[in-house]
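[1] below: sequence and its predicted model.
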Amino acid sequence: MTEQIPRTIGPVLVLDDLSDGRMALAALFIVPGEAAPGPIRAEGMDHRPAALARYDSATVWRTRFTLPAGRASSYDWNGQSFAVASDLTGDLRLGYVSCNGEEIGDMDRAESERNVMWARLRAQHEAAPLGLLLHGGDQIYADEVTQGHPLTEDWPEDFERHPTPAQVADLRHHLRERFLMRYAALYRAPQFAWLAARVPSLMQWDDHDICDGWGSLRRSRTESTVGETLFSEARAAFLIFQQATVDGDLPPRFADPKGQHLDWTVRGQGLRIIAPDLRGERTRRRVMGPGGWAAMEAETARPDPGHSFLMSSVPLLGPRLSILETIMVLIPSMQKYEDDLRDQWQSRAHREEWRRMLRMVREMALREGHGITALSGEIHLATRAEMTLGPGIALDQLVASGVAHRAPPKGWARFLGALARLGESPLRGHPIRVRPLPGQRALYTAERNWLLLERSGGAWSARWDLEHSGLTPPLPL
């Protein structure tokens, strides 16, 4: 029986682009049946919605409009006014989150427990508004969408190798409807919904937005008919629900209008946010494909003054994982975790690509008048790292993960800390060191968390909001 959407969900604001002093926005709505939501009124003009996608029990609508990017503003919908901190020109606050869920039973958790950090984010916004909310991957945990269908009930361990066209069509419909319900459940949570209607989001995907380990699974799975169908439906859902768009209609911030890869960049006054696509062209042997690397080369060569934030969904700086990979290969019971390690830049399989990316970041960091910070999630812990670039110059990496995923055991955090103390230097003369958060002693903090980025007087700093320890002291960037 088809599940039902009980009421209208939205608006969920997505930033389409920044240009000419304007903030181009898309407001997403999930509405039961086929009825359209009312228009959005902004700066004295009404903006009517267009249907993005139709499902068995609901329709997804999008309304595009603009607001000034040089002052605070608001818009009205359904008799309510929504304030937006759209002044991105001076002092500024940004939020960064990742890992909004868990692999098993995520929708069965008590809402108050699951979304406690979202409630904290709302409180921060009410105290001093956030201009943008950056989502660094795993916005949903879609691992269970494959369940309930005979072709994928036991994916990826077991699946139908030679499905008929009718079976594939039925699977496509099953996945499409399950993705809808997963996103709808997350977006109607009041702790998230209040923020999403007032703070424009920028989202980057990671493996759980598709399925656990996507891109690090064996080719016999990802290149099978079932695997390609799963990726296709996950990608379509990612565009609809996280980008408020569809193929052929990507907003200008995307590097490739055709969507062969989903890299995007946003440029504001003294601010650039770069989000390479680490999943769309990924295989077991590569992190990024030709399109993604071409986009990164273009951003590296661009002389943008100010500060850049590079969103790397998996940490760009980290410990020497090759040791752990060797141990896992030798212990059969540990081999099931191989895909988790292969997901990382530090995997032996991706070392040359890792060096290539680090050289690009080094080039940007050493450019006069330009600073750069890497932002990452994925590991369900909070930490930071530095790569020495020269006398008194270092690349900062800030890891905030996860906003809803519960922290792993503290013993795992201590083990990673011991591994990190061995050091790593993929680029000769540029050692990487994992550092504790301000006010913390351990290298990795095992608490749910999100990251607050603040620009004051032109200088950037970062603070983590930790579930039990609270806000850290600021870290100058």
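    The structure has been received and is ready for your questions. Numbers count the residues shown, from 1 in each chain.
[2] C-alpha from now on. contacts and neighbour counts both.
    Fine.
[3] next, count neighbours for the nearest residue to Asp154 once chain neighbours are set aside.
    Using C-alpha to C-alpha, 6 or more residues apart in numbering and skipping residues adjacent in sequence, the residue nearest Asp154 is Gln147, 7.2 Å away. Look at Gln147: counted by other C-alpha atoms under 10 Å, it has 15 neighbours.
[4] count the neighbours of Asp249 for me.
    Asp249, neighbours per other C-alpha under 10 Å, totals 12.
[5] use this one as the comparison:
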Amino acid sequence: MADNATPPQLTFTVGGFQANAVAVLLKTFAGSYVWRLDWWVAQTNSEQIVTYAVNNGTAYQYLVPELNKPLRICYGSCFGVHTLQDVNKLRNKNAMWKVLARVHQEKPYHLFFLGGDQVYSDQVWEMVPALRNWLSKKLKKRVQAPFTPEMEQEVASFYFNLYTRMWSQKQPAAILSQIPTLMMWDDHDIFDGWGSYVPEQQECPVFKGIYYQAREHFRLFQLQTNTDGVIGELALLGKSGYTFAHRMGDLALVALDLRSERTQNQVTSPESWDSLQTWLDEAIREKLLPDGTPQKACKHLLVLSGIPVVNADLTLLETALNIRPGQQRMEDDLKDQWLSRAHQQERLRLIRGLLKFSQESGCRVTLVSGDAHVAFTGFIQSEPEANTGAEPLVINQLTSSAMVNLPPPTLVVYMMEKLLAGKVEVLDQGITARLLKFPGTNRRIIGARNWLSLTLDEQPSIHAEWYVEGEEKPFAKVIPPINVK
């Protein structure tokens, strides 16, 4: 962002070569200008240090990984709090950002995967006067009211200022300047529970107007684009959402957009699921390319599902709350879950599709998730048909949350632990899911702020490490490729 229309100049240096980035103006707002600075560095047979500076200012560095060699990835989610009152409850708000900075200095990361709720926009209802006035009306009048120019201006200003404040914090800004990022949004990047409200609210002019502004600023500040349909070199999948995918050597990444197409009865459109399946078939299976050269199959597929696919089953609580729909604060959170009754068939489609892909391709599938404000590990297993002698198919889920937000109260974590103890969920014939004991503990739930480190080795195995607030050493788990016995 700059205070005039003169394009900033970014100069970068790699291997003794120096060049300038191309400045692209993305947005002008209230006397401010948002620029994207485009440059690229080709991977080689050596890891490369890229040094860059904007307008001859502070010099920053990041790493370009060696071609077809293991990557180091960090993952985090939930980088804010729900309400203004919650801000006062935070102590050392950016403590886990500081831990990430320390670990990065010791063993630098190549990529930072941000899994949702990068900003908490729930305060839009408190901080936008036109929306406070709208909320004071009865429901019937609210759903009929227009999204006025005054609302649009105030909401646009809210999201623009929210992102510029978040992105300019000292610790987050330091990390974002040193580690390239991939980001996917979740509900709080819009507002709490987006997509899980009753249709008359979800489709009302004010809700849709707020969503449009949230989407524009998500694209602008998280995807660095001001148009739909293009996110750099990433494959953008689906009908109208932002599900994207990318392959990097033995590793492939898919980030599921669980918000753009969400309704009470749908998480993602059938067209988006079909598009994902097509990409998996074409991009990461072993096959001959059109020029006759062989394409090796990926060894690992990381699927980012911001909301955990394997979780505590809260459908009984959801049913109880349906006695008085719309009255309980937790209701939209329950309907957001993959285990909500309305989403269970779609969840099963996702799981069966990933198991089938893993079986046919020999690629290990691992789910990465956040949202829950606790850390845990999920385990999906599909038993082979009788007398085949095949090994069971397994999908691990690694859940890390939150990096900034508050963990649940100790009593809630205790009750979740009791609810999960020894429980195995039967998903379908021969397919089960459960939460495992957290690595090195007798607990299934870790109720503290945390972030996740993922390092590939030459096998290639994935070494997962949770850095947890208050713990001296990370909790570790290893996920081998399928072909390692």
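    Done, it's in. Predicted model, so just to flag it, every value in this text is computed and none were measured.
[6] from what I see, the residue nearest to Asp154 of structure 1 and Asp158 are in contact.
    No. Gln147 of structure 1 is beyond contact range of Asp158, at 11.8 Å (criterion: C-alpha atoms under 8 Å).
[7] residue boundaries of the helices in the stretch 201-350 of structure 2?
    205-221, 270-283, 315-321, 331-336, 344-361 (DSSP state H, counting those that start in this stretch).
[8] dump those to a markdown table, plus mean neighbour count and distance to Asp187 of structure 2.
    Below are these laid out as a markdown table (neighbours: other C-alpha atoms under 10 Å; distance: least, C-alpha to C-alpha, whole Å):
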| stretch | mean neighbour count | distance to Asp187 of structure 2 |
| --- | --- | --- |
| helix 205-221 | 19 | 10 |
| helix 270-283 | 16 | 19 |
| helix 315-321 | 14 | 19 |
| helix 331-336 | 21 | 9 |
| helix 344-361 | 17 | 18 |
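[9] give me the aligned partner of Glu318 of structure 2 over in structure 1.
    Aligning on TM-score structural alignment places Glu318 of structure 2 opposite Glu325 in structure 1.
[10] distance-wise, check the residue lying farthest from the centre of structure 1 relative to Glu157 of structure 1.
    Largest separation from the mean C-alpha position in structure 1: Thr164, at 34.6 Å (C-alpha atoms, centre = their mean). According to C-alpha to C-alpha, to the nearest Å, Thr164 of structure 1 and Glu157 of structure 1 sit 20 Å apart.
[11] residue range in structure 2 corresponding to stretch 263-277 of structure 1, please.
    Counting by TM-score structural alignment, stretch 263-277 of structure 1 falls onto residues 243-257 of structure 2.
[12] neighbouring contacts of that stretch?
    67-70, 184-186, 233-237, 241-242, 268, 272, 283-284, 297-306, 460 (C-alpha atoms under 8 Å, 6 or more residues apart in numbering).
[13] taking those one by one, which sit in strands?
    Per DSSP state E, strands hold the following members of the contacts of stretch 243-257 of structure 2: 235-236, 300-304.
[14] of those residues - the most surrounded one?
    Neighbour max across those (other C-alpha under 10 Å) = Leu304, 29 neighbours.
[15] what segments of the stretch 51-200 of structure 2 are helices?
    Going by DSSP H, counting those that start in this stretch, the stretch 51-200 of structure 2 shows helices at 84-87, 95-106, 124-127, 129-135, 139-144, 149-167, 170-176, 199-202.
[16] wait, which of the ones you listed is closest to Trp466 of structure 2?
    Closest to Trp466 of structure 2 of the helices of the stretch 51-200 of structure 2, according to C-alpha to C-alpha: helix 95-106, at 10.9 Å.
[17] residue range for the closest one in structure 1?
    Aligning helix 95-106 of structure 2 against structure 1 (TM-score structural alignment) gives residues 116-127.
[18] ok, average deviation of that stretch from structure 2?
    Stretch 116-127 of structure 1, aligned to structure 2 and superposed, deviates on average by 0.5 Å (mean C-alpha distance after the TM-score superposition for structure 1).
[19] and that stretch, what's buried?
    117-122, 125 (16 or more other C-alpha atoms under 10 Å).
[20] just stretch 25-44 of structure 2 next, same as before
    Those buried within stretch 25-44 of structure 2 under the rule 16+ other C-alpha under 10 Å are 25, 33-37.
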